[in-house]
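**Student:** okay, predicted coordinates and the sequence, questions at the end:
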Amino acid sequence: MAASEQLPKTFTGKVLLTGGTGFIASHVLDYLLDHGFDVVVTARSDEKGQRIVKSADQSVGKKVSYVVVADIAKEGAFDDAVQSDPPFDFVIHTASPYQLHFDNPVADCLDPAIKGTTGILKSIKAFAPTVKRVVITSSSAAILSPPNHRKVYDESSWSDVTWDLAMNPQHTYRASKKFAEKAAWDFLATAQPNFDLATINNTYTFGPVPRSLADPSNLNTSNRRIFDLVKGHMREAIQPTAPVFTFVDVRDVALAHVRAMTVPEAGGKRFYVVGGFFSNPKLAGIIRANFPALEGRLPVEGDDDFPADHWAFDNSRSKEVLGIEYTGLEKSVVDTVESILRFEE
């Protein structure tokens, strides 16, 4: 029996969800509320917290609130946030910087990712003894080792990026995900807290933009290429797809977080969450076929740049333990485009 068939439809309990304004967190919030949880989200300001709460479906609006955590890298940043009445049962930590250009790799990315992760684990151990499990959003960046790719990647894989290489902004993000996740597992081994841990290592993530997003131009990095196609930014020349040719739908990622939190067997495991392959020409083709009115914004049809010798992935653990049934590329892209076009109405 699949894990999804073993789960009750509704739950009771309280969840702290960090990084509440983020793309993935917005969908995690929806799934948590749909499953019956009470949720407190963290935000960097009152304005952002209020926007998250207002974006929630009014039928469950009373089950979501927010707390301000202005700087996740600050010592003790989560000490107050993890304390609640009634107390928390679970924590989902999604807060971490995701960008590809940094003025100061350590201050702008590595510290927030690593200290934010170990900091919240320390706070939970010290001030939230009722928490049973913590789920952390890691990344496929903590798994992949470009250009020295394995033939097949799974949860046993760890990136070969080094700290010295992380000082090169080109490698800073993927290094931050590796070292933050490593720090989390090391904390569990040495501190031996009351809670256990699961990590979600998702790849490039497409899907509907958050309702709380004030400006679609600020959407997540993965969706940017779909946005650029829709807005005609690739009309003259389609951008190369490299370096990432794997995708997953954000709703599958969100559900994976909730399942990793609730399925007993998920504790102590990493989950490589990847739905399939894509390329920019494939994205353009899906948009062309489903949105003929956008033809004038799209690049002319050309050769696909998907490499013939691309490595493979093994996502069987996420299917078997979490019961994830992955969304196909076409549905993910169509739903993403529709959510972007709503901003033009």
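**Tutor:** Looks like it came in fine. Just so it is clear, the model here is predicted, and its values are computed rather than measured.

**Student:** contacts, neighbours, all on C-alpha from now
**Tutor:** OK.

**Student:** and the host helix or strand of residue 175, what does it pack against?
**Tutor:** Per DSSP states H and E: residue 175 is located in helix 169-191. Helix 169-191 sits against helix 111-127, helix 163-166, strand 196-202, with contacts defined as 3 or more C-alpha pairs under 8 Å, 6 or more residues apart in numbering; DSSP states H and E.

**Student:** what does that helix rub up against?
**Tutor:** Residues from elsewhere that reach helix 169-191 (C-alpha atoms under 8 Å, 6 or more residues apart in numbering): 98-102, 105, 109-110, 113-115, 117-118, 121, 138-139, 141-143, 158-159, 161-163, 165-166, 196-197, 199.

**Student:** next one: stretch 120-135
**Tutor:** Surrounding stretch 120-135, the residues in contact under the criterion C-alpha under 8 Å, 6+ apart are 76-79, 82-83, 87-93, 184, 187, 193-200, 257, 260-261, 267.

**Student:** of those residues, buried ones?
**Tutor:** 76-79, 82-83, 87-93, 184, 187, 193, 195-200, 257, 260-261, 267 (16 or more other C-alpha atoms under 10 Å).

**Student:** hmm, back to that, adding distance to residue 302, write the helices and strands packed on helix 169-191 out as a markdown table.
**Tutor:** Listed next are these as a markdown table, based on distance: least, C-alpha to C-alpha, whole Å:
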| stretch | distance to residue 302 |
| --- | --- |
| helix 111-127 | 39 |
| helix 163-166 | 35 |
| strand 196-202 | 29 |
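
**Student:** another one to put next to it:
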Amino acid sequence: MARVLLTAHVLELLLQHGRYSVRFTVRSREKAQRLFEAHEQYRSKLEYVVVKDIAQPGAFDEAVKSDPPFTGILHVASPFHFNVTDPKTELIDPAVNGTLGVLKAAKAFAPSVKRIVITSSSASIMDPNKPNNGAGYAYTENDWSPITLEEGLLNPLSGYRASKKFAEKAAWDFVEREKPNFDIASINPPLVFGPVKPYVSSLSRLNTSNERVLSFIQGNAKNGAPPPSVYLWVDVRDVALSHILALENPEAGGKRFFITEGYFSNQKIVDVIRKNFPQFVAGLPEGESNGGYPQDLYKADNSRSKRVLGLTYRGLEESIRDLVQTLVELGVDEEVSRV
């Protein structure tokens, strides 16, 4: 049985594949307990290590030591929130230091590891300041965001974008410089939608992308769905699968993967909710003739993910429908009825 270290929560598919035992890292024992409870049937294949601060030197040293040894690592943990006052210390440094910490620990203490898959972001690929929405430009894995450290310090959103670019850059530079016993692959998704994981116990614990869908359901877009800052998306289940495929496929080593189904708009999300959940229609705006898209827009080339990983993508309607259904199960109907 292959053994994998997971630094966040791509658990379901790893366990369902049946050939992995997993050690995952968490910041508290309470969080570990919630994960155990959500995956009770796989308890014999699970263990955890508490890593309170991924940015601390040596944070992952003990986590990577294992008998039997690990063959792979999925590094998914990185700060992603906008409630910050100092983008460098709260976003950029933890992302860079956490990524380098995993790589350094694996090189020093886990010679059996052959592949590390790192969750990066489309933010390390795309340039949001391209004129005219980047119309006519096709982004690929060869692109790197031009954001500078100085720009990353301006506000939380820029800080997040900088954190993803500099953390991923640091990983590729480390492999080139240190020549470790492993290679790496990066997963670069844009906004991620899809069903809420079973250990999410309340509506207050949603990720940033899914929070916008909850906001629409709560009636916060009655006067029209605002345009998103990025028009690309992917389902969370496809992101999870891409990590496993990148871990298992020898050809994936040394490659970045732009993981995106294609375009979405906030209005398209609203349209899916209106179609499938009539109880929320009163708080949702009517559709727009152009679906809420600008007249001209950049393109995104996801062909490498299909060709190398063999990935196929879920459509937006399935993803949003499944997401809203899990929100209903968490009690969003009752919350909306009180508004």
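**Tutor:** Nice, thanks for sending it over. All values reported here derive from a predicted model rather than from experimental measurement.

**Student:** deepest of the helices and strands packed on helix 169-191 of the first structure, which one?
**Tutor:** Among these, strand 196-202 has the highest mean neighbour count (mean count of other C-alpha atoms under 10 Å), at a mean of 24.

**Student:** onto which residues of the second structure does that strand map?
**Tutor:** Strand 196-202 of the first structure corresponds to residues 183-189 of the second structure when matched by TM-score structural alignment.

**Student:** quick one: secondary structure of the alignment partner in the first structure of residue 247 of the second structure?
**Tutor:** Here residue 247 of the second structure is matched to residue 261 in the first structure, going by TM-score structural alignment. Recorded secondary structure, residue 261 of the first structure: helix (DSSP: H, G, I helix; E, B strand; the rest coil).

**Student:** I figured residue 261 of the first structure was touching residue 90, is that so?
**Tutor:** Yes - between residue 261 of the first structure and residue 90 there is a contact under C-alpha atoms under 8 Å: 7.2 Å.

**Student:** can you map out the helices along the stretch 151-300 of the first structure?
**Tutor:** 163-166, 169-191, 224-230, 250-262, 280-290 (DSSP state H, counting those that start in this stretch).

**Student:** and the contacts of the fourth one?
**Tutor:** When you say that, I think you mean helix 250-262 of the first structure. Outside helix 250-262 of the first structure, the residues touching it (C-alpha under 8 Å, 6+ apart) are 4, 24-25, 27-28, 31-32, 90, 92, 133-135, 137, 198-200, 202, 205-208, 266-267, 273, 318, 322, 324-327.

**Student:** can you select the buried ones from these in PyMOL?
**Tutor:** A single PyMOL command selects the buried members of these (16+ other C-alpha under 10 Å):
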select buried, resi 4+24+25+27+28+31+32+90+92+133+134+135+137+198+199+200+202+205+206+207+208+266+267+273+318+322+324+326+327
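
**Student:** tell me the contacts of the corresponding residue of the first structure for residue 204 of the second structure?
**Tutor:** Aligned counterpart of residue 204 of the second structure in the first structure: residue 217 (TM-score structural alignment). By C-alpha under 8 Å, 6+ apart, residue 217 of the first structure lies in contact with residue 227.

**Student:** which one in the first structure is aligned with residue 38 of the second structure?
**Tutor:** In the first structure, residue 38 of the second structure lands on residue 55 (TM-score structural alignment).

**Student:** so who does its match touch?
**Tutor:** 211-212.

**Student:** what's the spacing between it and residue 301 of the first structure?
**Tutor:** 38 Å (C-alpha to C-alpha, to the nearest Å).

**Student:** residue 106 of the second structure matches what in the first structure?
**Tutor:** By TM-score structural alignment, residue 106 of the second structure lines up with residue 124.

**Student:** also residue 235 of the second structure?
**Tutor:** Using TM-score structural alignment, residue 235 of the second structure pairs with residue 249 in the first structure.

**Student:** burial count for that match?
**Tutor:** 28 (other C-alpha atoms under 10 Å).

**Student:** list the contacts of it.
**Tutor:** 205-207, 275, 326-329, 332.

**Student:** with distance to residue 285 of the first structure as added columns, please give those in a markdown table.
**Tutor:** A markdown table is the format used below for the contacts of residue 249 of the first structure (distance: C-alpha to C-alpha, whole Å):
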| residue | distance to residue 285 of the first structure |
| --- | --- |
| 205 | 19 |
| 206 | 16 |
| 207 | 17 |
| 275 | 19 |
| 326 | 21 |
| 327 | 18 |
| 328 | 14 |
| 329 | 11 |
| 332 | 13 |
